[in-house]
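Chemist: Sequence and computational prediction follow.
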Amino acid sequence: MGWPAMAEQGDPRRGPRLSGTTRPAGESDRPTTFELFFDLLFVFAATRVTALMAQEHGVHGLLQGLLLLALLWWAWEGYTWLGDRGRAGDGVVRGGMAVASAAVFAVALAVPEAWRDATGGLNGPLVVVGAYALVRAVHLAVDGAVSGAEGDEGAPRRIALSWGTLLAGVPLLVAGALLGGWAQTVLFAGALAVDRAGAHLTARRGGLRVRDVARRSERHGLFVLLALGESAAATAAGAAGRAVSVPLLAGAALGIAVAVCLWWLYFDVVAPAAEHRLVRALGAIRVKMVVEGYTYGHLPIVAGVVVTAFGVQGVLAHAGEGGALGGFHASVLYGGAALYLGGHVLFGGLMHGVLSLPRLLAIGALLAGLPVAIVLPPLAALAGLTLVLVALAAVETARYAEQRRDLREA
C-alpha cells in the first residue's frame, strides 16, 4: 500500500510565484506569524469542546465533543497541506485564511450550543455547521486557485473529489443540526466518515507534496503546545465560583504537573526524533509518514490533551470534597491520559516502526488503576495520575539520555 507523491526540496525564493502574489513553501521557511495566529484560533475552538462536554456531562456529551474535535482537526489539517502549496503570508492564501479565521472563531463561540440551542439568538447547531462548511469551502477554493497557478495536473481531480465529499457531507450536518440528540450525533459521524473517505482516496491517488518537513513538524508541535496551554487554562473553569483554599490550590498544582508531564512526554524526545526521521525520508515514504503519523496519528494526541483537561476540570470542581470522584470523572481523567499515551504509541509505530514499552506499561497502569480512582477522593485520584506520568517521564529521561543528546547535537 503505497502513497504516490512528490517530495520537493529547495529554496522557494528561487522558485516561481503563484498567481503573481503567492509562492510555494520550501525547506528554509518557518511558520509565519499569521499561521500561528490561525492555528491559535483552531486550538481555541478545539479546547472550547470542554465547555460542551461539561454542559452535557455524560458519555453522549463526551462523544459529541470528540466528533466536533475531529471535524476541527481535519479542517485544520487541510490548511497545513495548503501551506505547502502557498505561503500564508502572501496573496490569495492569506486572504482565504483571513476569511477562514473569522469562520473558525464563529465555530468556537457556538461550540457550547452545537447540540443544544440556547434560548434567543441564532440557531447554535446551524451556526456551527454553516461556519464549518465555510472553513472547508474556503480551503478548497484557495487550494484550487493555488494548485492551478502552480500547474499541478492532478489538482482538478483531487479537488473535485474533495468538493464532492464536502457537498455530500454538508446535508448530513444540516439534517443533524435540525434533528438534534442522538440523530445529530449519528449524522455528524456519517458526514465525518464521508469526508474522510474522500480525503483518503485523494491521498491514495497521489499528487500530495511535502516540501517543508521541518515546518510541518513544527506546526503540529505548536498545535500540541497551544492545546496544552489552552487546556490548562480551561481547567480553571472547574474552580469558578469556589473560594481559594488549600485543596483547590493543591488540585491546581497537580493539574499543572499533569500538563508539564504531557509536554515533557511529547517535546523532550518524541517530537525532535520524529522530525529527524521525517527529514531523512524521501518521496512517497515521506508523504506516507506525514499522512499517517501527523495527519492521523496526532488526532488522538490532541484529543487526549483535551479530554484529560476536562478530567482535571472535574477534579477542581470537587476539590476538598470527601466523597469519591465517581465513574464519569475518573474515566475521563484516566482515559484521557491513556488516549494521549496511546496516540504516542501509534505515532511512534508509524514513524519509527517500534512500539514504546514504557508507554504501553503506563497505559496498562492507568487502566488498572481506574477502578481504584473511581472510589478515591478527587485529589487522591489526580495525584495517582500525576504519579504515573512522573514515573514514566523519569524512566524515559534516563532511558533515552543518549538519544536526546544526539538529537540536540544534530
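Modeler: Ah, there it is.
Chemist: Please count neighbours and contacts with C-alpha atoms only from this point.
Modeler: Fine.
Chemist: which residues make contact with stretch 63-74 from outside it?
Modeler: 42, 45-46, 49-50, 52-53, 115, 132, 185, 188-189, 192, 295, 299, 303 (C-alpha atoms under 8 Å, 6 or more residues apart in numbering).
Chemist: Please state the offset of that stretch from the chain centre?
Modeler: Computed by C-alpha atoms, centre = their mean, to the nearest Å, the chain-centroid distance of stretch 63-74 equals 9 Å.
Chemist: Can you point out the buried residues in it?
Modeler: The neighbour-count check on stretch 63-74 (16 or more other C-alpha atoms under 10 Å) flags 64-74 as buried.
Chemist: ditto for stretch 130-137
Modeler: Residues of stretch 130-137 classed as buried by neighbour count (16+ other C-alpha under 10 Å): 130-137.
Chemist: and the comparison structure, right after this:
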Amino acid sequence: MRQETRIPHLTNDRWRQPRLRVDSDEEGLRHASWIELFFDLVFVVAIAELSHTLETHLSLIGFLQFAALFVPCWWAWTLFTFYADRYDTDDVVHRLLILSGMLAIIFLAANVHNAFNNGAIGFTLAYVATRSIVLMLYIRVVQYVSVARANLNLYLRSYIPSTILWLASIAFGEPTRYILWAIAMTIELLTPILGSRLLTGTPVHPSHLPERFGLLTLIVLGEEIVSVASTTAGGNWDLLPTIAAVFGFAIAACLWWLYFNFLETAVIIRGIRSVHVYNYGHLPIVMGLALVAVGTEHTIHEASHHVLSFGARWALCGGVALYMLSISIISVTACRRNFSWLMVASVAIALTLAIFGGLLPALTLQGLLLAMLVIKVSIEILKTKFTATREDEIIKMETRD
C-alpha cells in the first residue's frame, strides 16, 4: 500500500490562521522572519534620531530627556517582538499590520528631536498609534487561539489607562504633560510584571527571542561603528583623532564579544520572571550602547583637547558601566555561579573613569576604558577554555570507568 506523503506547511502564505508558535512541533530552531528584519530598520531611524538629540544636548537635562524618549521607543519594539515570538503568521494581514506599525514608528522617530517642544503632540499620537496596532494584532489572534485571551487581557490592563493618560497629556503643558507620560510608561512597564501569572500559558520561544534581542543589540552597536566612520569621513586623519577612532572601534568590538559570546540566553527557559529579567535587562543594554556611540563620536572630536567634556565622559564611560552591569544581572539570573567580582570591578572602573576622568587626557581615558574591556574579554575567553577542558577531562574519566 502506497503511503500518502504530506508536505508540511508549504504553499499558500497569503492567509494563515494565527497559532501559538511555541507549541508547534514544526518549529525547532526558529529564526527571525523577513518582515521582522524589515521591521527592525525603523528602529535604526529611531535610535539615530535619539542619538542625534543627545549629541546636541550633552548635559544632565539632555541625558534625562534621552532616557525618557528611549524607553517608549524600546518598549514599542518589545511589544511587536513578543507578539511575533508567540503568534507571527507572516501572512498578508500580519504583514499589513506590521507595516502600519513601522509607519507609526517612523512618525515617532520623526518627532523625537522636538518631543519636548512643539513635537510633543506628534510624538504622543505616533506612540498611541503604535500601541493601537499591537492591540489590533491581539484582537485578531484571540479569534483563533484561546490562550491568547490572557495576553489580550493583560495588554488591555495597560493599554486603556496608559492611552487615556497619553491622550490627556495633549491638553496640558509643561510639566504636567511629562508627568502624565511618566505615569503612563510606568503603568505599561509594570503591568507584565504584576500580571505574570497570565503569561504562564504562552511561553516564549527559546531560540527565536534571543535572536531578536541579539539583532536589536547588533543594530545599536552599529551606531557606534557609524560614529567612528562619520567622524573620520571628512578626511581628518590627524594622529590623535585617528587613534581615538581606532580605540572607539576596539571598544565596540569588545562590547560585541561580551554580548554574543558570554551573555546567558538560557535564562528565558527558567520561567516568566526570568524572561522579565532578560527583557527589561536589555533596556539598559541597548541604552548603554547608544550612549557609548554618542560618547565615542565626541571623543574623536575632542581627542585633541586636554580632557573630555563632562557629557562625553559620562556618555562613554557611563554607557559601558550600564551595559556591563545589565549583562551581569542577566547572567546571574540564569545561574548564580555566573556571579563574578571581575564584572563588579569592571563596572566600578568604568564609573570611576566617568567621575574622575576629567583629570586625564581624553585619549588616556579612552585607552584605560579599552584596556579594562580587553582584559575582561581575555579573562572570559580563558575561563571558557578552562571550563571546556575540565568538562572534557570529566567525560574522559567517566568513559574510562
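Modeler: Arrived safely, thanks for sending. For clarity, every value in this text was computed on a predicted model and none was experimentally measured.
Chemist: ok so, going back, the buried residues of stretch 130-137 of the first structure in helices, which ones?
Modeler: 130-137 (DSSP state H).
Chemist: which ones are touching the most centrally placed residue in the first structure?
Modeler: Central residue of the first structure (C-alpha atoms, centre = their mean): Val302, 4.1 Å from the mean position. If you count contacts by C-alpha under 8 Å, 6+ apart, Val302 of the first structure has them with 224, 227, 340.
Chemist: what's the distance between Pro206 of the second structure and Glu223 of the second structure?
Modeler: Computed as C-alpha to C-alpha, to the nearest Å, the Pro206 of the second structure to Glu223 of the second structure distance reads 27 Å.
Chemist: So which of the contacts of stretch 63-74 of the first structure is the closest to Ser28 of the first structure?
Modeler: Set against Ser28 of the first structure, the nearest of the contacts of stretch 63-74 of the first structure by C-alpha to C-alpha is Thr295 (21.8 Å).
Chemist: From what I see, the closest one and Trp76 are in contact.
Modeler: No - taking C-alpha atoms under 8 Å as the definition, Thr295 of the first structure is not a contact partner of Trp76, at 9.7 Å.
Chemist: coming back round to it: switch the ones in helices among the buried residues of stretch 130-137 of the first structure over to JSON lines; also include distance to Val260 of the first structure.
Modeler: Conversion of those to JSON lines gives the following (distance: C-alpha to C-alpha, whole Å):
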{"residue": "Gly130", "distance to Val260 of the first structure": "36"}
{"residue": "Ala131", "distance to Val260 of the first structure": "34"}
{"residue": "Tyr132", "distance to Val260 of the first structure": "32"}
{"residue": "Ala133", "distance to Val260 of the first structure": "35"}
{"residue": "Leu134", "distance to Val260 of the first structure": "36"}
{"residue": "Val135", "distance to Val260 of the first structure": "32"}
{"residue": "Arg136", "distance to Val260 of the first structure": "33"}
{"residue": "Ala137", "distance to Val260 of the first structure": "37"}
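Chemist: Disregarding flanking residues, what is the spatial nearest neighbour of the residue in the first structure sticking out farthest from the centre?
Modeler: No residue in the first structure sits farther from the centre than Gly322, which is 35.2 Å out by C-alpha atoms, centre = their mean. Closest residue to Gly322 of the first structure in three dimensions, ignoring its sequence neighbours and counting by C-alpha to C-alpha, 6 or more residues apart in numbering: Pro377, at 5.9 Å.
Chemist: The one you found: what's it in contact with?
Modeler: 321-325.
Chemist: The second structure: which residue goes with that one?
Modeler: Under the alignment (TM-score structural alignment), Pro377 of the first structure maps onto Pro361 of the second structure.
Chemist: ditto for Lys288 of the first structure
Modeler: Match for Lys288 of the first structure (TM-score structural alignment): Arg273.
Chemist: That match and Glu391 of the second structure, how far apart?
Modeler: Here Arg273 of the second structure is placed at a distance of 30 Å from Glu391 of the second structure (C-alpha to C-alpha).
Chemist: Perfect, I'm done here.
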